[in-house]
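Chemist: Pasted the sequence and its predicted model underneath.
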Amino acid sequence: MDKTCASAEEAVSQIPEGASLAVGGFGLSGVPMALIRALRNQGTGGLEVVSNNCGVDGWGLGELLSAGRIRRVIASYIGENKEFARQYLGGEIEVELTPQGTLAERLRAGGAGIPAFYTATGVGTMVSEGGLPWRYDAEGTVVAQSPAKETRVLDSLGSEREYVLETGIRTDFALVRAAKGDRHGNLVFERATRNFNPLAAMAGRYTIAEVDELVEPGEIDPDDVHLSGIFVDAVVALTPEEAADLPIEKVTVRDREEGN
């Protein structure tokens, strides 16, 4: 029942070339950096990544991206990652952009065994009608685009409206980060790290969690568990230095007002 691994390198060693990954994180919050770097150092490539975003230049999934290890991304936005935008517009990777709430529900649905669901988000746009550029060639011509999706008019609380069918997401592996975890894989997340990490963990067929603090089974109150260990297959305890590696995405400062 002890799911701990001695190192991040050991935990990711079974991830093969071309695997699909659900990766937790929200901006720079809750990103499984130790696992990402171990995977980068391992040399595994051809990856399909499902994540809220693809990190930033030089950090998070941006490290795998700049190393040329990612072939396809399902994400809610490109954000401020210049290398991500360059590779996408230059035809080096395929990108399926998905509304953020829809992406979260697709991950949750996949983990819950729900193959598809209807949502009103995206109806009447290219999200449902198709035509979103998935891949460009080197000259900037669209060579792959999203297909049209099934829509249906349904009654919701006495009012009929149109909904689009979205599919659940299941991936070969999931990489997540938690503030605390026990040897059985029960996890506790902190603040914004809870946005996508539990959903990514649910979507993976084999889920690896790195934790800032590793405790013994029973030390986490059952009412405090955010994700049951049933969804987690391996746990890696971070060193204090790794746990403290938390960059700030935007640093803003101003002069302190007199008297404060």
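Modeler: It's in.

Chemist: going forward, measure contacts and count neighbours with C-alpha atoms only.
Modeler: Will do.

Chemist: now the strands for this protein?
Modeler: In the chain, the strands defined using DSSP state E lie at 4-5, 20-23, 47-50, 70-75, 94-97, 116-119, 133-136, 142-145, 151-156, 159-167, 171-182, 187-188, 204-215, 234-237.

Chemist: what residues are up against the most centrally placed residue in the chain?
Modeler: In the chain, the centroid-proximal residue (C-alpha atoms, centre = their mean) is residue 51; its distance is 2.7 Å. By C-alpha atoms under 8 Å, 6 or more residues apart in numbering, the contact list for residue 51 reads 22, 23, 24, 25, 73, 74, 75, 76, 196, 200.

Chemist: hmm, back to that, using a markdown table, lay out the strands of the chain together with mean neighbour count and distance to residue 251.
Modeler: Listed next are the strands of the chain as a markdown table, based on neighbours: other C-alpha atoms under 10 Å; distance: least, C-alpha to C-alpha, whole Å:
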| stretch | mean neighbour count | distance to residue 251 |
| --- | --- | --- |
| strand 4-5 | 20 | 35 |
| strand 20-23 | 28 | 25 |
| strand 47-50 | 24 | 27 |
| strand 70-75 | 22 | 25 |
| strand 94-97 | 22 | 28 |
| strand 116-119 | 16 | 37 |
| strand 133-136 | 22 | 33 |
| strand 142-145 | 14 | 37 |
| strand 151-156 | 13 | 43 |
| strand 159-167 | 16 | 37 |
| strand 171-182 | 25 | 23 |
| strand 187-188 | 24 | 27 |
| strand 204-215 | 24 | 24 |
| strand 234-237 | 26 | 29 |
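
Chemist: got another, please set it beside the one above:
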Amino acid sequence: MTLDKVVQRPADAVADIPNGAALAVGGFGLCGIPMVLIDALLAQGADELSVVSNNCGVDDWGLGLLLAAGRIRKMTSSYVGENREFARRYLTGELELELTPQGTLAEKLRAGGAGIAAFFTQTGVGTAVAEGGLPQRHAADGSVLVASEPKRVETFTVRGEPREFVLEEAITTDFALVHAAQGDAHGNLVFDKSARNFSPLAAMAGRVCIAEVEELVDVGDLDPDAIHLPGIFVDRVVVVGRDVEKRIERRTVREVN
């Protein structure tokens, strides 16, 4: 592997993503999403994708564009809201959904990147997450066609108290797509504030990580203590510039008189 990981065009960076690929995609809502790479993948034409991401964007932006084009077969997410097409496709059987608690999803991605096969967590114990029965695919008439299977539950003693934990398997994917504020040619990345969210974890989980960066700096310019994701996890870097469009999912401010 060359140390210079810069790819000149987004189209070239995603050119080898095949039909049926599994993708881990960074971002939370519309914050920190790799929109340029998503657009490039939309143009590239890959189909039947299995995507792991906190949510699926909105109807006209982010992963919602791939969904509206019918290119996503399955979503592994923690949140369905803000995207009517996501809900519609799920309820009519056009989309498979593995609904996962948000913290568990983050840890499944981190564990996959760290080479940990599975882990026990208290999250989901006593619910359908552990006991099974969560609808994963509906029939066209809205009935449940496929439901989640029960998961293994074990009791461990924590601080002298027996507690139940559910076994969750790690997630690894074929590719990962992330957006960063800064990066260098070796793939070291810095994310901007809350845009950091799921991105380092998604990057770790992907066997091939493709990062779009707003600013490419010289190798050595980044303070090692300020690097959020080391380049060992990154395979390709595409410079998209600081003027890349960023949308706000929901405004919560009021007008000042």
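Modeler: Nice, thanks for sending it over. As the structure is a computational prediction, the values presented were derived from the model and not from experiment.

Chemist: TM-score of the superposition?
Modeler: The TM-score (TM-score structural alignment, normalised by the length of the second structure) is 0.97; 255 aligned residues with a C-alpha RMSD of 0.9 Å.

Chemist: Between the strands of the first structure, which one is closest to residue 106 of the first structure.
Modeler: Nearest to residue 106 of the first structure, of all the strands of the first structure, is strand 159-167, at 6.3 Å by C-alpha to C-alpha.

Chemist: and the closest one, what does it pack onto?
Modeler: Packing partners of strand 159-167 of the first structure (3 or more C-alpha pairs under 8 Å, 6 or more residues apart in numbering; DSSP states H and E): helix 100-112, strand 116-119, strand 151-156.

Chemist: how about it, aligned to which bit of the second structure?
Modeler: Strand 159-167 of the first structure corresponds to residues 161-169 of the second structure when matched by TM-score structural alignment.

Chemist: Relative to residue 224 of the first structure, which of the strands of the first structure is closest?
Modeler: The closest of those to residue 224 of the first structure is strand 187-188. By C-alpha to C-alpha, the value is 7.0 Å.

Chemist: Where in the second structure does the closest one fall?
Modeler: Aligned by TM-score structural alignment, strand 187-188 of the first structure corresponds to residues 189-190 of the second structure.

Chemist: I'd like to know how many residues surround the nearest residue to residue 79 of the first structure once chain neighbours are set aside.
Modeler: Spatial nearest neighbour of residue 79 of the first structure, excluding adjacent residues (C-alpha to C-alpha, 6 or more residues apart in numbering): residue 53 at 7.1 Å. Residue crowding around residue 53 of the first structure was assessed by other C-alpha atoms under 10 Å; the count is 28.

Chemist: Show me what residue 53 of the first structure lines up with in the second structure.
Modeler: Per TM-score structural alignment, residue 53 of the first structure is aligned with residue 55.

Chemist: Quick check: the gap between that match and residue 257 of the second structure.
Modeler: 35 Å (C-alpha to C-alpha, to the nearest Å).

Chemist: Residue 29 of the first structure matches what in the second structure?
Modeler: Per TM-score structural alignment, residue 29 of the first structure is aligned with residue 31.

Chemist: what's its match in contact with, if anything?
Modeler: Residue 31 of the second structure sits in contact with 194, 195, 246, 247, 248, where contact means C-alpha under 8 Å, 6+ apart.

Chemist: Repeat the analysis, applying 10 Å as the threshold.
Modeler: Contacts for residue 31 of the second structure (C-alpha atoms under 10 Å, 6 or more residues apart in numbering) come out as 57, 62, 179, 192, 194-198, 246-249.

Chemist: Pull out the buried members of those residues.
Modeler: Using 16 or more other C-alpha atoms under 10 Å as the burial test, the contacts of residue 31 of the second structure include 57, 62, 179, 195, 196, 197, 198 as buried.

Chemist: re earlier: now do the contacts for the residue nearest to residue 79 of the first structure.
Modeler: 23-28, 60-62, 73-81, 84, 97, 100.

Chemist: okay if I get the strands of the first structure as JSON lines plus distance to residue 13 of the first structure?
Modeler: Shown next, in JSON lines, are those (distance: least, C-alpha to C-alpha, whole Å):
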{"stretch": "strand 4-5", "distance to residue 13 of the first structure": "11"}
{"stretch": "strand 20-23", "distance to residue 13 of the first structure": "14"}
{"stretch": "strand 47-50", "distance to residue 13 of the first structure": "14"}
{"stretch": "strand 70-75", "distance to residue 13 of the first structure": "17"}
{"stretch": "strand 94-97", "distance to residue 13 of the first structure": "25"}
{"stretch": "strand 116-119", "distance to residue 13 of the first structure": "32"}
{"stretch": "strand 133-136", "distance to residue 13 of the first structure": "30"}
{"stretch": "strand 142-145", "distance to residue 13 of the first structure": "32"}
{"stretch": "strand 151-156", "distance to residue 13 of the first structure": "42"}
{"stretch": "strand 159-167", "distance to residue 13 of the first structure": "29"}
{"stretch": "strand 171-182", "distance to residue 13 of the first structure": "12"}
{"stretch": "strand 187-188", "distance to residue 13 of the first structure": "22"}
{"stretch": "strand 204-215", "distance to residue 13 of the first structure": "11"}
{"stretch": "strand 234-237", "distance to residue 13 of the first structure": "12"}
